[in-house]
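1. Sequence plus predicted model, see below.
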Amino acid sequence: MQAYKILSITNKTLNVNIGIQFRRLLQTSTINMAKVGDPFPNVDLFEDLPTNKVNISQLSKGKKIIVFAVPGAFTPGCSKTHLPGYVAKADELKKQGVSEIICISVNDPFVMAAWAKDQGTTGKVRLLADPSATLAKALDLTVDIAPLGGIRSKRYSMVVEDGKISSLQVEPDGTGLSCSLADKLKL
């Protein structure tokens, strides 16, 4: 009986200590989410095939580009509203000095190529795959959406000028359709 009581006290003490350490960790951790002025991460994404690498940091050197992310290709909000808005406004945005418009999703390059074909994006919006959420993690813009397979990118839009983020709009809930739409973009 005495051994059980000692073990019980030890477990309780251990749980309290772990709880205190966890709270300290939460209180001292900083949010590293991307912000205006940050350099765009030096990450390779993929266009059409796993062998076609595209590095947005390098692509934006000396240019102004738009980058927006969606939680998933072929999903309703992404296919009916978000991507079509940028496709429709592509010519207007390019007349305002935008060199490229890039849509990113945590999908494989084959899915993104099929989605680009389905949405008729050729010459207007490039669709790039972030298959392991490498970019989403580097920007600290991930969201866990179990029905879509787990870790995805939050929905956002940004302007990248010469490798630096000059404008950033992140949906407050990570997935909604308000501030990241083409007509809300801040050039």
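-> Now that the structure is in, tell me what you want to look at. Numbering: from 1, shown residues only.
2. make it CA atoms for all contacts and neighbour counts henceforth
-> Fine.
3. Which parts of this structure are strands?
-> Secondary structure of the chain, counting by DSSP state E: strands at 44-46, 53-55, 64-70, 100-105, 126-129, 142-145, 150-153, 156-161, 164-170.
4. Using TSV, lay out the ones you listed together with mean neighbour count and distance to residue 4.
-> Converted to TSV, the strands of the chain look like this (neighbours: other C-alpha atoms under 10 Å; distance: least, C-alpha to C-alpha, whole Å):
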stretch	mean neighbour count	distance to residue 4
strand 44-46	22	56
strand 53-55	15	59
strand 64-70	25	54
strand 100-105	23	53
strand 126-129	26	55
strand 142-145	17	41
strand 150-153	21	41
strand 156-161	25	54
strand 164-170	20	52
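5. one more structure, for comparison:
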Amino acid sequence: MTIKVGDRLPEATFMTMTADGPAPVSTSDVFAGKTVALFSVPGAFTPTCSAKHLPGFVENAADIKGKGVDTIACMSVNDVFVMGAWGADQKAGEDVMMLADGNAEFAKAVGLEFDGSGFGMGVRAQRFSMLVKDGVVSELNVEAPGEFKVSSADHILGQLDSVSA
């Protein structure tokens, strides 16, 4: 079953790259007591993800955080080393937390996985974004296959504007 607005995120563990190497981080660590803009991409270093999706959040990080978001997090079904390298390549720095969901456990738990085996990618997470307040989904934006519209930083900014209006 796909997660929906009003649902609490399931407990899961991501991996993130730190100065000391890979480290686990739980959904509680990321979301408890915070407002988080989470976005998911099908794969690090893939065309739309690298040219538009992650760069949009990096470029708009100050504006997004200025509207009450504590953390911006990028998730993908890639290993922690790939996510760390991609974050460095894209200059995500401290602006965007890079979360590796290497076994698609979180993607499956929220019902937003897809089978990319036909493209040689295995199980991946769909392209989506969500606003999460203290672990509860307040906005959910799932892209149609092949689309990049509702999961963008601009779309999240618009949702944040309508919440504060």
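-> Looks like it arrived, so ask away. Note that the structure is a prediction, hence the values are computed from the model and not measured.
6. Let's have the strands of the first structure in JSON lines, adding distance to residue 87 of the first structure.
-> Converted to JSON lines, those look like this (distance: least, C-alpha to C-alpha, whole Å):
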{"stretch": "strand 44-46", "distance to residue 87 of the first structure": "20"}
{"stretch": "strand 53-55", "distance to residue 87 of the first structure": "20"}
{"stretch": "strand 64-70", "distance to residue 87 of the first structure": "12"}
{"stretch": "strand 100-105", "distance to residue 87 of the first structure": "9"}
{"stretch": "strand 126-129", "distance to residue 87 of the first structure": "10"}
{"stretch": "strand 142-145", "distance to residue 87 of the first structure": "24"}
{"stretch": "strand 150-153", "distance to residue 87 of the first structure": "20"}
{"stretch": "strand 156-161", "distance to residue 87 of the first structure": "14"}
{"stretch": "strand 164-170", "distance to residue 87 of the first structure": "18"}
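7. can you give me the helices for the second structure?
-> 27-31, 47-48, 54-59, 61-66, 80-89, 105-109, 153-164 (DSSP state H).
8. quick check, distance from the fourth one to the centre of its chain.
-> Right, the one you point to is helix 61-66 of the second structure. Computed by C-alpha atoms, centre = their mean, to the nearest Å, the chain-centroid distance of helix 61-66 of the second structure equals 16 Å.
9. For that helix, give me the average deviation versus the first structure.
-> Superposing on the first structure and averaging over aligned pairs (mean C-alpha distance after the TM-score superposition for the first structure), helix 61-66 of the second structure comes out at 0.5 Å.
10. which bit of the first structure covers that helix?
-> Residues 90-95 of the first structure are matched to helix 61-66 of the second structure when aligned by TM-score structural alignment.
11. tell me how far the ends of stretch 91-110 of the second structure are from each other?
-> 28 Å (C-alpha to C-alpha, to the nearest Å).
12. which residues of the first structure does that stretch align to?
-> So stretch 91-110 of the second structure is aligned with residues 120-139, judged by TM-score structural alignment.
13. Next, format the helices of the second structure as TSV and append mean neighbour count and distance to residue 40 of the second structure.
-> TSV is the format used below for the helices of the second structure (neighbours: other C-alpha under 10 Å; distance: least, C-alpha to C-alpha, whole Å):
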stretch	mean neighbour count	distance to residue 40 of the second structure
helix 27-31	17	14
helix 47-48	14	12
helix 54-59	20	9
helix 61-66	16	16
helix 80-89	19	12
helix 105-109	19	9
helix 153-164	15	12
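14. And those helices: which comes nearest residue 130 of the second structure?
-> helix 153-164 (8.0 Å; C-alpha to C-alpha).
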